[in-house]
Structure formats: structure tokens, C-alpha cells
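Asks: Provided below for reference: sequence and predicted model.
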Amino acid sequence: MSNTNINIRIEESTKRDFESVCKELGMSVTTAFTIFAKKVCREGRIPFDVSIDPFYSSENMDHLRRSVSALDSGNGLDRGLLDDDE
């Protein structure tokens, strides 16, 4: 079986992070993409959910903007972050 090359464009920081994770897992980027490609071919689908994160919905972003505006104008409650012990 002969091999072929695939060229993709990806942000430099994403590439570095991906290479780091692959290295930590003991595999190369080529091996990771090969695993992904074989799974796609075997299952006939992307092997994970691809969806829009509801956090970034227009309603939630509007709510966050209003909350930040209220905090900036001194009319909101800064609740901070909760510790695990609370």
C-alpha cells in the first residue's frame, strides 16, 4: 500500500498544541490523523459530535454583554468564582 500526502492549513498555536498532545499520547500527528481518517471511513461519519456550543448563542452573548455593562456601570452584583468547598 502506498502513502500519499495531505496538506491542511491550521493556526500555528493549534498545530503546536496538537503536536504536544500527540507527543504526550506517544504518537505522531500523522498517526493521529490516520486514526481519525480510518475511523471516519469505517463508520461513515465524523466520530464525534460537531455542534455549536450553546454558550455562544446570540441570546447568551446578549445576556453576557448586559451583565458586563451592568457591572461596569456599578449596577450589577459581582459574585466572583465559587470555591469547591462552598
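Replies: Thanks, I have it. Here the structure is a predicted model, which is why all the values come from computation and not from measurement.
Asks: rest of the way, CA atoms for contacts and neighbours
Replies: Fine.
Asks: Would you state the helices of this structure in chain order?
Replies: Under the criterion DSSP state H, helices of the chain are mapped to 12-24, 29-43, 58-72.
Asks: Let me have those in a markdown table, extended by mean neighbour count.
Replies: Shown next, in a markdown table, are these (neighbours: other CA atoms under 10 Å):
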| stretch | mean neighbour count |
| --- | --- |
| helix 12-24 | 12 |
| helix 29-43 | 12 |
| helix 58-72 | 13 |
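Asks: where's V40 relative to D72, distance?
Replies: With distances taken as CA to CA, to the nearest Å, V40 is found 48 Å from D72.
Asks: V29 now?
Replies: V29 is 45 Å from D72, by CA to CA.
Asks: Structure two is appended below for comparative analysis:
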Amino acid sequence: MKKIIFMALTAGVFAFTSCSSDDDGGSSSDCQTCSLDFGDMSISSEFCDNGDGTITQIDEDGGETIVDLEGMSFQEYITAMEQTGMNCK
């Protein structure tokens, strides 16, 4: 009887354990904040690499937009933003 209980508990532990590859990869630490200055006004957005060919753009008001990079790398996208006059950190 003790063996059956032990086996059931062991099976339960494995059922609720996940591998790191099963975890959602939604929180990437590869983010850049870009701002554009208009005299005394400044507009900024945060751009985060999703690691799947898309980025998430988060505006100052908290609105989120998913942008398809269309084959461009995240760094190439940030460089293009800087070439349009944005300051990215």
C-alpha cells in the first residue's frame, strides 16, 4: 500500500513539473526605449524583441502593438528607428 501511495505522489509531482522549454517566452529582456523630441515635447515607446520575428511596441499610454519585422533583425529595426531621428537606449 505504501508503494502505491508513493508511486501516486511521485507521478503527481512529475505531472505538475514543467521544463524550461515549455515556459512561455513572453518576457524578453531585449528591450529598447526610443524617444523623439519635438522642441519641448517628447514621445517615447519601448520596443521589445519577442524572439519570433516580431516585436512588441509599448506606448507611453500603455498601449501595445505587435510589429512583424518582415525578415529584419531587432537591431536592424532599432537602427532604422534611430535613422528616422529617434534616440534609442
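Replies: Structure received. This one's a predicted model, so the numbers in the text were calculated from it and none came from an experiment.
Asks: Quantify their similarity with the TM-score.
Replies: The TM-score (TM-score structural alignment, normalised by the length of structure 1) is 0.25; 29 aligned residues with a CA RMSD of 3.1 Å.
Asks: Show me which helix runs longest in structure 2.
Replies: Per DSSP H, structure 2 has its longest helix at helix 2-15.
Asks: Tell me the first helix or strand C-terminal of that one.
Replies: strand 31-38 (DSSP states H and E).
Asks: by how many degrees do the next helix or strand after that next one and strand 31-38 diverge?
Replies: Following strand 31-38 of structure 2 in sequence order, the next helix or strand is strand 41-49 (DSSP H and E). Orientation check (axes from the mean of the first three to the mean of the last three CA atoms, to 10 degrees): strand 41-49 of structure 2 against strand 31-38 gives 160 degrees.
Asks: Which other helices and strands does strand 41-49 of structure 2 contact?
Replies: strand 31-38, strand 54-59 (3 or more CA pairs under 8 Å, 6 or more residues apart in numbering; DSSP states H and E).
Asks: I78 of structure 2: which element?
Replies: Assigning secondary structure by DSSP H and E places I78 of structure 2 in helix 74-83.
Asks: Summarise which helices and strands that helix is packed against.
Replies: strand 87-88.
Asks: which other residues reach the strand it packs on?
Replies: Q32, T33, C34, S35, L36, I78, M81, E82 (CA atoms under 8 Å, 6 or more residues apart in numbering).
Asks: Export the residues you listed as a markdown table, with columns for neighbour count and distance to I43 of structure 2.
Replies: Formatted as a markdown table, these follow (neighbours: other CA atoms under 10 Å; distance: CA to CA, whole Å):
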| residue | neighbour count | distance to I43 of structure 2 |
| --- | --- | --- |
| Q32 | 18 | 14 |
| T33 | 17 | 10 |
| C34 | 18 | 8 |
| S35 | 18 | 5 |
| L36 | 17 | 5 |
| I78 | 19 | 16 |
| M81 | 16 | 13 |
| E82 | 15 | 14 |
